[in-house]
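[1] here are the coordinates; sequence isn't available:
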């Protein structure tokens, strides 16, 4: 086993390969997880609605790419992560998590199994959230001891662009001869887009159909301009992190640091399905197995607080940390909240006691600065696209 030592954390925000493009477009920039990122270019509501009805173009180069390769790469990931990564087919991707020994969630991840360059040279790309990329890299490196596999920090090797929305397949088809019709959701294939070599993945974080394009940073501006020109006729607009958050909230997708934390296991978060106790390697052993088995048993016998949706009856917007109340008692806590451009009302995700988690439960409210505002309990997601 060999590994590349983790890089030190820079003191000033890192810039993506598209930084000059964002500034030329007049983007409002923000420091996010150590990166200078576009928050919005104009109206975040307009950007949100463009993704829902047409298409949006995102710079996601702050995400953390980690390559795991070698004869025992699959066995390492089966041990290090909660999912059955060895069963992922070449060209496919899987949503999974990396947990602490006590079952607490370190991060949620997408793992792509890439084509083998040579027989036995198994290669995976692990994509971590920007805020947790170093933590995930360090954990994978530590857990690689004893495995014939290499863990490599590839955060500087990729720029990541995403085109999301109902017009995105048509936009991308005009720039590539890759078989997009045959590319399933949570799959990826190598190809060229506007002459740029790319890993083309049908993944996203908006609730819409769309693609994420992993390319070398030197090609990022060229690809951004090509996508901008190809989408001009169908209403594609550049989009920042602000609308990305409202899009994922409407789609009921969890955000690390809000719905997912080290204080919660996947079972506490209602995502126990990602934990696979039956694995084909390492005799089924993986980091956190004992604690997660106990968490699964607790969840089955006495369900923990459940993640639900809340829709406001009024106009006041709930924020993370606000208390959910019913009958004069605290029954939960908001994890994410924002105005919903699609629903036209404030919405929130919250962990609430099982007794108040059923859709339509009466008498539930959110304590907003001392006022108990009425909210309707609904099942997640708030929005689901028409197929």
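    Cool, the structure landed. The model shown is predicted, which means the values in this text are computed figures rather than measured ones.
[2] C-alpha from now on. contacts and neighbour counts both.
    Will do.
[3] residues near residue 232, how many?
    With neighbours defined by other C-alpha atoms under 10 Å, the count for residue 232 comes to 12.
[4] So it: helix, strand or coil?
    helix (DSSP: H, G, I helix; E, B strand; the rest coil).
[5] how close does it sit to residue 56?
    Using C-alpha to C-alpha, to the nearest Å, residue 232 is found at 11 Å from residue 56.
[6] what about the nearest residue to residue 303 once chain neighbours are set aside, neighbour count?
    Once flanking residues are discounted, residue 303 sits nearest to residue 354: 6.7 Å by C-alpha to C-alpha, 6 or more residues apart in numbering. Close neighbours of residue 354, defined as other C-alpha under 10 Å, add up to 16.
[7] Surely residue 354 touches residue 305?
    Yes - contact criterion C-alpha atoms under 8 Å: residue 354 and residue 305 qualify, at 5.6 Å.
[8] what residues are up against residue 96?
    By C-alpha atoms under 8 Å, 6 or more residues apart in numbering, the contact list for residue 96 reads 81, 82, 83, 108, 109, 110, 111, 274, 275.
[9] Let me know the closest of these to residue 324.
    Minimum distance to residue 324 across the contacts of residue 96 is 25.6 Å, recorded for residue 108 (C-alpha to C-alpha).
[10] Touching, the closest one and residue 129? I think so.
    Yes - using C-alpha under 8 Å, residue 108 makes contact with residue 129 at a distance of 7.4 Å.
[11] just the helices in the stretch 101-250 of the chain please.
    133-143, 168-173, 220-231, 241-250 (DSSP state H, counting those that start in this stretch).
[12] May I see the buried residues of the longest strand seen in the chain?
    Across the chain, the strand with the greatest residue count (assigned by DSSP state E) is strand 329-340. Buried residues in strand 329-340, counting neighbours by 16 or more other C-alpha atoms under 10 Å, are found at 330, 331, 332, 333, 334, 335, 336, 337, 338, 339, 340.
[13] Residue 177: which of those residues is nearest?
    Each of the buried residues of strand 329-340 was checked against residue 177 using C-alpha to C-alpha; the closest is residue 340, at 36.6 Å.
[14] Now do the same contact list for the closest one.
    The contact partners of residue 340, taken as C-alpha under 8 Å, 6+ apart, are 246, 250, 346, 347.
[15] burial of the third one, as a residue count?
    Each residue near residue 346 was counted by other C-alpha under 10 Å, and the total is 20.
[16] same question, the second one
    Residue crowding around residue 250 was assessed by other C-alpha under 10 Å; the count is 26.
[17] adding another structure so you can compare the two:
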């Protein structure tokens, strides 16, 4: 793994006994004590995640809003300063370049979070689309670290080391504050289905903030969480993963993300293709399922109905919170309705499954 990148927290993960894997060109912890234990810690207490591998792109200039709105399918024109926005970003044919978070820093300044494995590709796409626009686009990923603290006790733990009132930050909003004396951007966002925060700091301060948060949460059940439980947490909450539920070949409408495609805002990359999909109806659709028979569905496993292949699994796992085997699959639209009986091909055997409503898990408010 000599050529792989490392986050500023890599050595801490090794010291904690984490199992390290190659994830999108990064050496990342897949688990520490175990995926189920880490998953449950996040659901019942709190989990801390190193997400410093994610990409950060800064957009500034008089044309910043026009530029961002042309790139994304959602509508940034409705954002207030200090608000966050989730959106797919599409090619002309409606396929997805990436899905991302947009932070509005000022009327002429947006801070955009992209997926780690897509950072270079996305920055090139951002640069191509900046032609003729009065904007400055910078990849600030190397100097930016990101730490997420998620779970029912996340706010209480972070509040002890933060100088701002976290209860004043609404869901999908952010503020500026100090965490253990370090200047930070603190947003009430996450990828787990739980309440929680994501903290952006300069890379040099990541170790200090991680260690301080861990020490503060020690008596509260705070646990470091690797990529394994991050995946099971997001799957239970039906949050898409690029390369699985979204891709160059899977549009936002096929993925069931219609709410994030704003046709009335004017032109944007992929609008014509997506509008045609909307008017004609999509021929395939993302559906959630539970296994009825024994077995765990994995990505790319065939989905069948009466022995005919009707789609493929995009993600599948044991769900610790539900004590069930669940998954998401892109199937022919007529088979995507909850209650539909299906089968998943697992090692040559057709294992019964049933389409269910999603998200699989919704936290109690």
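    Looks like it arrived, so ask away. All of these numbers come straight from a predicted model, not from anything done at the bench.
[18] what's the TM-score here?
    Overlay of the two chains. TM-score (TM-score structural alignment, normalised by the length of structure 2): 0.97; 365 aligned residues with a C-alpha RMSD of 1.4 Å.
[19] hmm, back to that, most tightly packed of the helices of the stretch 101-250 of structure 1?
    Of those, the one with the most neighbours on average (mean count of other C-alpha atoms under 10 Å) is helix 241-250, at a mean of 22.
[20] Would you mind identifying the next helix or strand past it?
    helix 289-301 (DSSP states H and E).
[21] May I see the buried residues of strand 329-340 of structure 1 organised as a markdown table, with distance to residue 225 of structure 1 added?
    As requested, the buried residues of strand 329-340 of structure 1 are arranged in a markdown table below (distance: C-alpha to C-alpha, whole Å):
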| residue | distance to residue 225 of structure 1 |
| --- | --- |
| 330 | 51 |
| 331 | 49 |
| 332 | 46 |
| 333 | 43 |
| 334 | 39 |
| 335 | 36 |
| 336 | 33 |
| 337 | 33 |
| 338 | 31 |
| 339 | 31 |
| 340 | 30 |
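[22] Which position in structure 1 pairs with residue 252 of structure 2?
    Aligned counterpart of residue 252 of structure 2 in structure 1: residue 266 (TM-score structural alignment).
[23] What about its match, how many residues nearby?
    Neighbour number of residue 266 of structure 1 under other C-alpha under 10 Å is 26.
[24] Pull the contacting residues for it.
    Applying C-alpha under 8 Å, 6+ apart, one finds that residue 266 of structure 1 lies in contact with 103, 104, 105, 272, 274, 275.
[25] Buried ones among those residues?
    Among the contacts of residue 266 of structure 1, those buried by neighbour count (16+ other C-alpha under 10 Å) are 103, 104, 105, 272, 274, 275.
[26] Touching, the first one and residue 292? I think so.
    By that I understand residue 103 of structure 1. Yes - Residue 103 of structure 1 is in contact with residue 292 according to C-alpha under 8 Å; the separation is 5.4 Å.
[27] Could you pull out the residues contacting both of these two?
    residue 265.
[28] Farthest-apart pair in the contacts of residue 266 of structure 1, please.
    104 and 274 (13.7 Å).
[29] can you tell me what part of structure 2 stretch 86-103 of structure 1 aligns to?
    Against structure 2, stretch 86-103 of structure 1 falls on residues 77-94 (TM-score structural alignment).
[30] what does stretch 175-194 of structure 1 give?
    Using TM-score structural alignment, the partner range for stretch 175-194 of structure 1 is residues 161-180.
[31] Residues contacting the matching stretch, please?
    Contacts for stretch 161-180 of structure 2 (C-alpha under 8 Å, 6+ apart): 82-85, 155, 158-159, 181, 183-189, 209, 212-213, 216.
[32] switch the cut-off to 7 Å
    82-85, 155, 159, 183-189, 209 (C-alpha atoms under 7 Å, 6 or more residues apart in numbering).
[33] cool, and stretch 286-295 of structure 2?
    Applying C-alpha under 7 Å, 6+ apart, the contact partners of stretch 286-295 of structure 2 are 254-256, 325-331, 336, 351-358.
[34] Just the buried ones from the residues you listed, in ChimeraX syntax?
    Typed into ChimeraX, the next command selects the buried ones out of these (criterion: 16+ other C-alpha under 10 Å):
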select :254,255,325,326,327,328,329,330,331,336,351,352,353,354,355,356,358
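[35] Does residue 212 of structure 1 touch residue 200 like I think?
    Yes - using C-alpha atoms under 7 Å, residue 212 of structure 1 is in contact with residue 200, at 6.1 Å.
[36] Okay, and residue 94 of structure 1 sits in which element?
    Using DSSP H and E, residue 94 of structure 1 falls in strand 93-99.
[37] Would you mark the buried spots in that strand?
    For strand 93-99 of structure 1, by 16+ other C-alpha under 10 Å, it's 93, 94, 96, 97, 98, 99.
[38] Looking at the contacts of stretch 286-295 of structure 2, which are in strands?
    Going by DSSP E, the strands hold 325-331, 351-356 from the contacts of stretch 286-295 of structure 2.
[39] Tell me, how many residues neighbour residue 369 of structure 1?
    By other C-alpha under 10 Å, 10 other residues sit near residue 369 of structure 1.
[40] And for residue 16 of structure 2?
    Counted by other C-alpha under 10 Å, the residues lying close to residue 16 of structure 2 total 12.
[41] Tell me the spacing between the alignment partner in structure 1 of it and residue 15 of structure 1.
    With TM-score structural alignment defining the correspondence, residue 16 of structure 2 maps onto residue 25 in structure 1. Distance of residue 25 of structure 1 to residue 15 of structure 1, given as C-alpha to C-alpha: 16 Å.
[42] Distance to residue 126 of structure 2 added to the contacts of stretch 161-180 of structure 2, as JSON lines?
    Listed next are the contacts of stretch 161-180 of structure 2 as JSON lines, based on distance: C-alpha to C-alpha, whole Å:
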{"residue": "82", "distance to residue 126 of structure 2": "22"}
{"residue": "83", "distance to residue 126 of structure 2": "21"}
{"residue": "84", "distance to residue 126 of structure 2": "19"}
{"residue": "85", "distance to residue 126 of structure 2": "17"}
{"residue": "155", "distance to residue 126 of structure 2": "34"}
{"residue": "159", "distance to residue 126 of structure 2": "36"}
{"residue": "183", "distance to residue 126 of structure 2": "27"}
{"residue": "184", "distance to residue 126 of structure 2": "25"}
{"residue": "185", "distance to residue 126 of structure 2": "23"}
{"residue": "186", "distance to residue 126 of structure 2": "25"}
{"residue": "187", "distance to residue 126 of structure 2": "23"}
{"residue": "188", "distance to residue 126 of structure 2": "26"}
{"residue": "189", "distance to residue 126 of structure 2": "23"}
{"residue": "209", "distance to residue 126 of structure 2": "31"}
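[43] Thank you, goodbye.
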